[in-house]
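Participant: Structure for this input, please:
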Amino acid sequence: MKTVCVYCGANFNGDTDLLNVIENLAQYFADNGITLIFGGGRVGVMGLIADAVLAKGGKAIGIIPQFLADKEVAHTGLTELHIVQTMHERKQLMVKMSDGIIALPGGLGTLDELFEALTWLQLGLHKSPVGVLNLNGFYDMLLKQLDVMTEQKFMKPANRAMVLSAGDVAGLMDAMQNFDAAPEEVWFKK
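Facilitator: Here you go, the predicted structure:
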């Protein structure tokens, strides 16, 4: 993987464990020549991950819709900043530019991005690994809901297996490096 998209929030809750994960992820990217692709904001976790990657000599590419740039939340110190018209264009370009996708703890926008990327993976629109960094069990309930959906036959086991998760950077990156997208026939098989 040469580019990894990180979905994360425009808010930060002050969690020192999350700060450590951000630093670890930025170091992993720098050590492995991975370019950060992210939402382009200078605020919250978005700003923290971009700043950490840049401070370690890495590259950070932001993608932000014009209306958010107009609110002066665009990060102006990036390697590249792409300004698009809509949130949908933002999500499309983020996935298109990425070899892998990670969701850090975040809010509704993070979940929206995560589930759209997973749906596109399920439909065969991309083949990149998608994972959640389940810091201190942040995503436990969400992962459990996916298990319930699978148990009740609203989700195929192969689709559930597409959702990678780990509690630390090394574990998640290892799972992503070893990911092999299942053929479309498996996902839609009865």
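
Participant: alpha carbons only for contacts and neighbour counts from here, please
Facilitator: Noted.

Participant: which element is the residue nearest the centre of the chain on?
Facilitator: In the chain, the residue lying closest to the centroid (C-alpha atoms, centre = their mean) is I102, at 2.9 Å. Per DSSP states H and E, I102 falls inside strand 100-103.

Participant: To check against the first, give me the structure of this:
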Amino acid sequence: MQAITIFCGSRPGRDEVYSQAAYALGQEAAKAGLRVIYGGGSSGLMGAVAEGALAEGGKVTGVIPYSLKEKELAHDRLTELITVHTMHERKAQMYDQGDAFIALPGGIGTLEEFMEILTWHAIGAHAKPCGILNTNGYYDPMYDLLRHMTEEAFVTKETADRILLEDEPAKLIQQLQHQEGEPYV
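Facilitator: Model prediction:
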């Protein structure tokens, strides 16, 4: 694994623990030699992830649509900033460049981006590892919903089991690296 795509909020959330975990995840990705691919913003959890990776000398690629460049305050110290025309192009770039995916806390955009990746994973379009950094139990309700979907036979157990859920950044990075290369179930 050479690069990890991270989906997260452009806002910091109401508890500083979210920004701290995002920063730590960026640090851990850089320490593991992984290039960080993310939404390109300098605010919220996006900015924290980028700053954490950059602080450890990591490489960071941001992908941001022209329409959000000012709104999300495009980060000006990245290794690379790719500007695209649409959100669809943003997601395609982030997918193509990532060898694994992580969702951090965020809003509806974060949820939509990660769910699309999980959908592609579930239908066999890719076998790239998918993980969730469950800071402060943020994703507990979603994970409960996924289990309910499995119990109601709308999601297979194999698909649900392939989603890594972890609350410690270093452990999540290690688990994703361990899962790399496993065949799609």
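
Participant: And the TM-score between them?
Facilitator: Taking TM-score structural alignment, normalised by the length of structure 2 as the basis, the two superposed chains have a TM-score of 0.92; 183 aligned residues with a C-alpha RMSD of 1.6 Å.

Participant: In structure 2, what range does the strand holding I102 of structure 1 match?
Facilitator: Counting by TM-score structural alignment, strand 100-103 of structure 1 pairs with residues 100-103 of structure 2.

Participant: For that stretch, could you pull out the residues that count as buried?
Facilitator: By 16 or more other C-alpha atoms under 10 Å, the buried positions in stretch 100-103 of structure 2 come out as A100, F101, I102, A103.

Participant: Which residue ranges of structure 1 form helices?
Facilitator: Counting by DSSP state H, one finds helices in structure 1 at the ranges 16-32, 44-55, 66-70, 87-96, 108-122, 140-151, 157-161, 169-177, 184-188.

Participant: Next, the distance between the ends of stretch 70-85 of structure 2.
Facilitator: Its first and final residues considered, stretch 70-85 of structure 2 spans 14 Å by C-alpha to C-alpha, to the nearest Å.

Participant: how many other residues sit next to the residue lying closest to V185 of structure 2 once chain neighbours are set aside?
Facilitator: In this structure, V185 of structure 2 finds its nearest non-sequential neighbour in E158, 6.6 Å apart by C-alpha to C-alpha, 6 or more residues apart in numbering. Using other C-alpha atoms under 10 Å, E158 of structure 2 has 12 other residues around it.

Participant: Quick check: E158 of structure 2 touching Y184?
Facilitator: No - with contact defined as C-alpha atoms under 8 Å, E158 of structure 2 does not count as touching Y184 (9.5 Å).

Participant: Next, the buried residues of stretch 88-104 of structure 1.
Facilitator: Buried, per 16+ other C-alpha under 10 Å, within stretch 88-104 of structure 1: 90-91, 93-95, 97-104.

Participant: For it, give me every contacting residue.
Facilitator: Residues from elsewhere that reach stretch 88-104 of structure 1 (C-alpha atoms under 8 Å, 6 or more residues apart in numbering): 1-8, 37-39, 63-65, 84, 110, 113-114, 117, 126, 128-135, 176.

Participant: can you do 7 Å?
Facilitator: 1-8, 37-38, 63-65, 84, 110, 113-114, 128-133 (C-alpha atoms under 7 Å, 6 or more residues apart in numbering).

Participant: what do you get for stretch 62-81 of structure 2?
Facilitator: Contacts for stretch 62-81 of structure 2 (C-alpha under 7 Å, 6+ apart): 10, 37-43, 59-61, 82-87, 90, 94.
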